[in-house]
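Trainee: Quick one: sequence and predicted model below, then my questions.
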Amino acid sequence: MLAVDLLAHRGAHVIKFKEAAAWSILWVVIALVFGGIIFWAYGVEAGTAYTTAWLLEKSLSVDNLFVFALIFAYFKVPREYQHRVLFFGVFGALVFRGIFLGVGVAVVERFTFVLFIFGAILLWSAWKMLKDDDEEMDPSTNIGVRMLKRIIPLKDEYHGQKFFIKEAGKRYGTPLLAVVAAIEAADLIFAVDSVPAVLAVSDEPFIVYSSNAFAILGLRALFFLLSGLLERFHLLSKALAFILAFIGVKLFFQAGHEVISPSIPHIPTWISLSVIVVSLTLAIVLSLRRPAPVEPADGGDHQDEPQDEPQDEHRGSPKH
């Protein structure tokens, strides 16, 4: 599927809404067909687990899109190059998720108590998502960009889709390389939340990785489909925080059942699926019916006073 997506988008061009919508629908259909095969081949329990894990990862991936949009705005990435950058972001996410999921499944099989730690991570992530809802993230502090600057000097100008250029016999990185580094670092951070969340649904490696893969593969098309509309779904982050908190509690119940007493109940997978669907639906509907208030550029105070400091040309990025 990754090869198909790569071959279908080889040249640098701006992804239009219709193209993004067609690809988004295609990826969703493929993911659901694959889920149908799992229902048919392995039964209702496995099929429900896949569907829940896929929808969970798909919803969490939307939070990635806010960060991607912020990174693109900060580095002023031309729209025709964004698709190329996101390809490497998707590839990196597949690799990181594969490594993290493999390690996570192996650890859970040997040390069940680690589920308590995973649950705590998700509760912390949920609280942080709510707390940071109105704060801006500065991509210049991205660990990937900071590490890259220590390895290779970076130029300020874009040179088409090139990541490296040579001047006077010396190799330099382009801003596009810095953007890829920032995207990959974001992928790594998101994997820390994503892996514990999906392991709360299933510990079967085939289920958890295939659901992650199909959720991630449609991420590029979804970005261009929702580009410019992300800010309208202002309640989505709250829904995602609630989902993470619910999954964290589910992990505590699961760990208690395995470690403390079998009398502690499991939360069935179908309940998790219902919570995810209802939460996302409510967040989207309420966001569209009750748009976020538009704040004045100066915060509403001292409207007649001139600004003392000019804005950094790389700033002015959207809120996360």
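Mentor: Cool, got the structure.
Trainee: from here on, contacts and neighbour counts on C-alpha atoms
Mentor: OK.
Trainee: The residue nearest to residue 93 when sequence neighbours are not counted: which element?
Mentor: In this structure, residue 93 finds its nearest non-sequential neighbour in residue 187, 5.5 Å apart by Cα to Cα, 6 or more residues apart in numbering. For residue 187, the element it lies in under DSSP states H and E is helix 175-199.
Trainee: wait, doesn't the residue nearest to residue 93 sit right on residue 86?
Mentor: No - the criterion here is Cα atoms under 8 Å, and residue 187 misses it with residue 86 at 10.8 Å.
Trainee: Presented hereafter is structure B, for comparison with structure A:
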Amino acid sequence: MDFLFVDWLGKPLWLWLSFLGIVIVMLAVDLGIVHRKSKEIGVTESLVTSAAYILLGLAFGGWVWWYMGATAGMNYLTGFVVEKSLAMDNVFVIAMIFTYFAVPRLYQHRVLFWGILGVIVLRAIMIGVGATLVEQFSWVLYVFAAFLIFTGVKMWLFADKEYDVAANPVLKFVRRHFRVTDRLHGEHFWVKQADPATGKQAWFMTPLMLALLMVEIVDVVFAVDSVPAIFAITTDPFIVYTSNIFAILGLRALYFALAAMVDRFHYLKYALAILLVFIGSKIFVADALGLAKIPPVASLSVTFAILAAGIGWSLWKTRDQAAHPA
């Protein structure tokens, strides 16, 4: 069993396998027991499931704090909060995707569940590449930091612009080169039916498959922001990956509650823009002050303050909408 103690990306292999085991068990319980059959998920169930995921994520963070030290624990918590916050913008885009493809709530959980499997693999690849680059070329952190500042400014300037699903080039390519049905076929991603051109039986993508594809694309796009953001907090691949995955798992569960009140979080995008600029500028500020890095407690405190201000301002500005819903 010596191979379990082999170092992989700075941590023994058993540590990585233990984390993946926890995630597999959580997903197996989710799909195999709780949501074995397609059903419409209500706000209450969404909140309860999300709370369970958040508690598990925080419990894992508590273990990281105990096993790896206070600094690692603080970095995990900061990464967890930042990733969950940035992923909230992802939720708004996913809601647009489901609306565009007319995916009923009955089948949305199926898309989100299979989407998370893609996220687990894609984030692992991106974080592995990022960690290798940072280890080999320390100046890459400054590139990440500058990119975050640029992204934050861009997010602020385009906060009022909605995501145009139909204009996505990948979606256009798929529709041109693959067979796609005009309507949903229950919870199926693929169906076999007669090809109008040849009359022969052929496999067709359904709109549910296109929705899943778009969700994965959106995840990749948002990972381009979130992965550099957490590398600006810590360069430990284990902390980066585990905080990313736990945050995403919890937010996907919370989707059904958030999607019902998307319009009430409009100003959160401005807070996220400020947060990205803050995270990116930390590296340059630390250098200017002659520090190795900004203390984790300071980073976490400012992160909470920015997000609390964004959420509070959003809820305050839309209070009349909540009191008198359309």
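Mentor: Received, thanks. These figures come from a predicted structure and were not determined experimentally.
Trainee: Helices of the first structure, residue ranges please.
Mentor: According to DSSP state H, the first structure carries its helices in the segments 2-8, 17-42, 44-75, 79-110, 114-131, 143-151, 175-199, 205-217, 219-226, 236-255, 269-289.
Trainee: ok so, going back, show me what the helix holding residue 187 of the first structure is packed against.
Mentor: Judged by 3 or more Cα pairs under 8 Å, 6 or more residues apart in numbering; DSSP states H and E, the packing partners of helix 175-199 of the first structure are helix 44-75, helix 79-110, helix 114-131, helix 143-151, helix 236-255.
Trainee: For residue 201 of the first structure, which of the ones you listed is the nearest?
Mentor: helix 44-75 (6.1 Å; Cα to Cα).
Trainee: Could you tell me where the closest one falls in the second structure?
Mentor: Aligning helix 44-75 of the first structure against the second structure (TM-score structural alignment) gives residues 70-101.
Trainee: chain center to the matching stretch, what's the gap?
Mentor: 5 Å (Cα atoms, centre = their mean, to the nearest Å).
Trainee: again, but for stretch 78-86 of the first structure
Mentor: 17 Å.
Trainee: May I have the residues that are in contact with residue 239 of the second structure?
Mentor: With contact taken as Cα atoms under 8 Å, 6 or more residues apart in numbering, residue 239 of the second structure is in contact with 72, 75, 76, 79.
Trainee: List the residues that contact the residue nearest to residue 38 of the first structure when sequence neighbours are not counted.
Mentor: In space, not counting the residues next to it along the chain, residue 38 of the first structure is nearest to residue 47; the distance is 5.2 Å by Cα to Cα, 6+ apart. Applying Cα under 8 Å, 6+ apart, we find residue 47 of the first structure in contact with 35, 36, 38, 39, 40.
Trainee: Out of the residues you listed, which end up buried?
Mentor: 35, 36, 38, 39 (16 or more other Cα atoms under 10 Å).
Trainee: Out of those, which comes closest to residue 243 of the first structure?
Mentor: residue 35 (21.5 Å).
Trainee: gap between that closest one and residue 210 of the first structure?
Mentor: Per Cα to Cα, to the nearest Å, residue 35 of the first structure is found 10 Å from residue 210 of the first structure.
Trainee: ok, now residue 265 of the first structure?
Mentor: Taken as Cα to Cα, the span from residue 265 of the first structure to residue 210 of the first structure is 27 Å.
Trainee: the more surrounded of the two?
Mentor: residue 210 (18 against 13; other Cα atoms under 10 Å).
Trainee: re the thing from before, quick check, nearest of the contacts of residue 239 of the second structure to residue 261 of the second structure?
Mentor: residue 79 (24.9 Å).
Trainee: In this structure that closest one contacts residue 243, no?
Mentor: Yes - with contact defined as Cα under 8 Å, residue 79 of the second structure counts as touching residue 243 (5.8 Å).
Trainee: quick one, which of these two is more surrounded?
Mentor: Neighbour count, other Cα under 10 Å: between residue 79 of the second structure and residue 243, residue 79 has more, with 29 against 26.
Trainee: matching residues in the first structure for stretch 183-190 of the second structure?
Mentor: So stretch 183-190 of the second structure sits over residues 157-164 in the first structure, by TM-score structural alignment.
Trainee: and the matching stretch, how far apart are its ends?
Mentor: Using Cα to Cα, the two ends of stretch 157-164 of the first structure sit 11 Å apart.
Trainee: follow-up on the earlier one: ranking by neighbours, what's the top pick from the contacts of residue 239 of the second structure?
Mentor: When the contacts of residue 239 of the second structure are compared by neighbour count (other Cα under 10 Å), residue 76 ends up highest, at 31 neighbours.
Trainee: Tell me which residues touch that one, please.
Mentor: Contacts of residue 76 of the second structure (Cα under 8 Å, 6+ apart): 61, 64, 239, 240, 243.
Trainee: Adding distance to residue 250 of the second structure, write the residues you listed out as JSON lines.
Mentor: Shown next, in JSON lines, are the contacts of residue 76 of the second structure (distance: Cα to Cα, whole Å):
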{"residue": "61", "distance to residue 250 of the second structure": "14"}
{"residue": "64", "distance to residue 250 of the second structure": "18"}
{"residue": "239", "distance to residue 250 of the second structure": "17"}
{"residue": "240", "distance to residue 250 of the second structure": "16"}
{"residue": "243", "distance to residue 250 of the second structure": "11"}
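Trainee: which among those residues gets closest to residue 122 of the second structure?
Mentor: residue 240 (13.5 Å).
Trainee: Which residue comes closest to residue 13 of the first structure once chain neighbours are left out?
Mentor: Leaving aside its sequence neighbours, residue 13 of the first structure sits nearest to residue 80 (Cα to Cα, 6+ apart; 4.3 Å).
Trainee: Sorry, wrong one. I was asking about residue 183 of the first structure.
Mentor: residue 89 (5.8 Å).
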